[in-house]
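Trainee: Fold the following, please.
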Amino acid sequence: MTLRLTVSGMLDVTHTLAVLRLHSLPGQEEIDEAAAQVHRILRFDDHLVEVHVALNPDAVIVQHDAPAKLLPKLRSTIDHWFGLTQDTSSAYASLQTLPSFARLAQESDHLRLISYPTIFEALATTVIGQQVSLAAARTLAGRYVENLGELHQSGLRAFPTAQATASLEPAQIQSIIRCPLARATTLHTVAHWYQDFGQHLIHDHEQFLTQLLALRGVGPWTRDYMALRGLRAPEIFLDTDLVVRRALNNLGVSENELKDLPSQAGYLATLLLWHHDSRQHD
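Mentor: As a prediction, the model looks like this:
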């Protein structure tokens, strides 16, 4: 079956593929850059859905095998993942008063935040990626998916559930991911919390993030990164991120300019700095 989801404004397909490629996990998804297509398995409760997502500037075309009753969930999942209905025009317009960001916005005028299909995937990968390089985080998360992700007949695996993660002891998670015990303990703690409380607070961002930060092993960067890429909070400017700080220094952005950053454009400012840094290191 085919589902067509229109984009509010325009989708920068090249940027979207670049973000997906940076975070792609082996065995979980296949990215065909020539066809601008992503092949993944999505979980809806106990149902696995195979999707082929074709990216176009004005629409996303989804080939899927979801039953009719799951179509609303499939629509909202794809929309959340790619931010298709998010109107970026006001954030772009608000950055025009800040010289450094105005230049970046003019150079890359159709960026949008690429998230994750599910909140728990965003949460687990954020915890796994704490204080390690992106390459190391992908390696650790790849082991996590390979060992705990349910295998689909396509050969791909669905992202592990909070329940599957919480059912293990931290030492078992450590053995699977081959990470420090403290990191495995944090993942175990977060999975338990999400299963018992977090999943019921998704629409109450303040409570979700307050409780998350209170968990042992979770710091401000994890909270803010989760708010940005997991919950899609537009006000988050991730100035604690090393790549963001490097881009700010490279561009010579003043503290006064940062003080004037519009509150609802924090996400876009972060994206523009990430994108600028990636182009400097291509």
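
Trainee: rest of the way, CA atoms for contacts and neighbours
Mentor: Noted.

Trainee: quick one, what contacts the residue nearest the centre of the chain?
Mentor: Using C-alpha atoms, centre = their mean, the residue of the chain that lies closest to the mean C-alpha position is residue 115, 3.1 Å off. Neighbouring residues of residue 115 by C-alpha atoms under 8 Å, 6 or more residues apart in numbering: 80, 81, 82, 83, 122, 229, 230, 232.

Trainee: And for residue 137?
Mentor: Applying C-alpha under 8 Å, 6+ apart, the residues near residue 137 are 125, 128, 129, 130.

Trainee: quick one: which of those is most hemmed in?
Mentor: Neighbour counts for those, by other C-alpha atoms under 10 Å, peak at residue 128, which reaches 23 neighbours.

Trainee: What ranges does this structure have for its helices?
Mentor: Taking DSSP state H as the test, the helices found in the chain are 13-23, 71-82, 89-94, 99-107, 119-128, 134-148, 162-166, 170-177, 181-196, 205-214, 220-225, 242-251, 255-259, 266-280.

Trainee: want to try CSV for the contacts of residue 115, with distance to residue 194 as columns?
Mentor: Below are the contacts of residue 115 laid out as CSV (distance: C-alpha to C-alpha, whole Å):
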residue, distance to residue 194
80, 19
81, 19
82, 23
83, 23
122, 12
229, 17
230, 13
232, 18
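
Trainee: To compare against the first, here's the next sequence to fold:
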Amino acid sequence: MDATQQDPGPSMGVTAHGRLDPDLCLATLAAHAIPGVDERVGAEHRRPVRLHGRVVPLGLRFTPGQVLVRCLDAPLPVADEPALAALVRRWFGLDEDLEPVNAHLARDPLLAPLVARRPALRRIGYPDPFEAAATTVLGQQVSVAAMRTFAGRLVAGWGGDAGPGLRTFPPADVVARIPEDELQAAVGLTRARTRTVLAVARAFVEAGPAADGALPLTRGQLLALPGIGPWSADYLDVRARLDPDAFAAGDLVLRRALGRISAREAEARAEAWRPYRAQALFHLWSQEAYAA
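Mentor: Next comes the predicted model:
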């Protein structure tokens, strides 16, 4: 049966600590959706995740207080529910208490109207740390749309079947074995970017998986890889490591939101937002992307 024709199965509700912004969750997922991996069907976002070493295709719906999760191909075993709930809680920042964060950021005249407009904004990460790192490299110095195109080509070439109309993002051990020339030609990358993707994949394989789906490489290990600079490390601190005070001062969208200032000026401007600079960054990103 085609994924768009499936009857909704039973959902598991994963409750947020406080409010959740359903529209913003869907918009953020859509903005970074990878062709073949992510699919929007009505109010449901669909994509596979890896759970206990196997691929599970999920349907995600959002309410003002919960993420509703269902498996698309078969009922989820009860024993797997805690692991899936933990993955979803981390992915969508559901454990964070937004009240002190909002109160602190609302003292800033620039952020106050953004916090008032989106008081339930949460920092959204990734379901898989290697996907986060690989797509960050693919997105260096190009638009989000270009990153999605590159990632879609990578998935088309080396992703696996994930059930109803979906494919997996290829894991690090698969990417690490791709011949350099073949990867460059298939994805359309520069030689230097191709080598960075392969270096990241090999570093992930060497490091092995981290506990609780965390990023297995330290900031220093990332910066030691060819082609990984401060912006990539900062972005991964924000989106994959989920450090609440991480900040990507060199990010072009951020600097545009702050009036096209320099990275040094952005770093200084953000001092007032500590220890919640990552939340401030998400507010500014969201304002630039979803200003309507």
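
Trainee: re earlier: how about JSON lines for the helices of the first structure, with distance to residue 7 of the first structure added?
Mentor: Converted to JSON lines, the helices of the first structure look like this (distance: least, C-alpha to C-alpha, whole Å):
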{"stretch": "helix 13-23", "distance to residue 7 of the first structure": "11"}
{"stretch": "helix 71-82", "distance to residue 7 of the first structure": "9"}
{"stretch": "helix 89-94", "distance to residue 7 of the first structure": "13"}
{"stretch": "helix 99-107", "distance to residue 7 of the first structure": "19"}
{"stretch": "helix 119-128", "distance to residue 7 of the first structure": "21"}
{"stretch": "helix 134-148", "distance to residue 7 of the first structure": "29"}
{"stretch": "helix 162-166", "distance to residue 7 of the first structure": "31"}
{"stretch": "helix 170-177", "distance to residue 7 of the first structure": "37"}
{"stretch": "helix 181-196", "distance to residue 7 of the first structure": "31"}
{"stretch": "helix 205-214", "distance to residue 7 of the first structure": "25"}
{"stretch": "helix 220-225", "distance to residue 7 of the first structure": "24"}
{"stretch": "helix 242-251", "distance to residue 7 of the first structure": "27"}
{"stretch": "helix 255-259", "distance to residue 7 of the first structure": "30"}
{"stretch": "helix 266-280", "distance to residue 7 of the first structure": "17"}
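
Trainee: most neighbours per residue, which of the ones you listed?
Mentor: Mean neighbours per residue, mean count of other C-alpha atoms under 10 Å, is largest over the helices of the first structure for helix 119-128, with a mean of 22.

Trainee: Can you give the contact residues for that one?
Mentor: Residues from elsewhere that reach helix 119-128 of the first structure, judged by C-alpha under 8 Å, 6+ apart: 115-116, 137, 140-141, 159-162, 183, 186-187, 190-191, 194, 202, 218, 222, 225-226, 229-231.

Trainee: Over to stretch 151-169 of the second structure?
Mentor: Residues outside stretch 151-169 of the second structure that contact it (C-alpha under 8 Å, 6+ apart) are 1-3, 34-39, 47-49, 55-57, 72-73, 131, 135, 138, 170, 174-175, 183, 186-187.

Trainee: residues in the first structure aligned with it?
Mentor: Aligning stretch 151-169 of the second structure against the first structure (TM-score structural alignment) gives residues 141-159.

Trainee: How about stretch 228-246 of the second structure?
Mentor: Residue span in the first structure matched to stretch 228-246 of the second structure, by TM-score structural alignment: 218-236.

Trainee: Ends of the matching stretch, what's the gap?
Mentor: Distance between the two ends of stretch 218-236 of the first structure: 17 Å, counting by C-alpha to C-alpha, to the nearest Å.

Trainee: list the contacts for residue 178 of the second structure?
Mentor: Contacts of residue 178 of the second structure (C-alpha under 8 Å, 6+ apart): residue 198.

Trainee: what's the counterpart of it in the first structure?
Mentor: Match for residue 178 of the second structure (TM-score structural alignment): residue 168.

Trainee: gap between its match and residue 93 of the first structure?
Mentor: 48 Å.

Trainee: Now for the contacts of residue 115 of the first structure: which two are most distant?
Mentor: Within the contacts of residue 115 of the first structure, two members stand farthest from each other by C-alpha to C-alpha: 83 and 122, at 14.3 Å.

Trainee: if we can go back for a sec, tell me the residue in the second structure aligned with the residue nearest to the centre of the first structure.
Mentor: So residue 115 of the first structure corresponds to residue 125, using TM-score structural alignment.

Trainee: that older thread, from the rest of the structure, what touches the match of stretch 228-246 of the second structure?
Mentor: Here stretch 218-236 of the first structure makes contact (C-alpha under 8 Å, 6+ apart) with 113-116, 118-119, 122-123, 126-127, 130, 186, 202, 205, 209, 212-213, 238, 240-241, 263-268.

Trainee: let's see it at 6 Å
Mentor: The contact list for stretch 218-236 of the first structure (C-alpha atoms under 6 Å, 6 or more residues apart in numbering) reads 115, 119, 122, 213, 263, 264, 266, 267.

Trainee: And for stretch 68-87 of the second structure?
Mentor: Residues from elsewhere that reach stretch 68-87 of the second structure (C-alpha under 6 Å, 6+ apart): 11, 12, 13, 57, 58, 59, 60, 61.

Trainee: How many neighbouring residues does the second one have?
Mentor: Burial measure for residue 12 of the second structure: 17 neighbouring residues, criterion other C-alpha under 10 Å.

Trainee: so where is stretch 95-110 of the second structure in the first structure?
Mentor: Using TM-score structural alignment, stretch 95-110 of the second structure pairs with 85-100 in the first structure.
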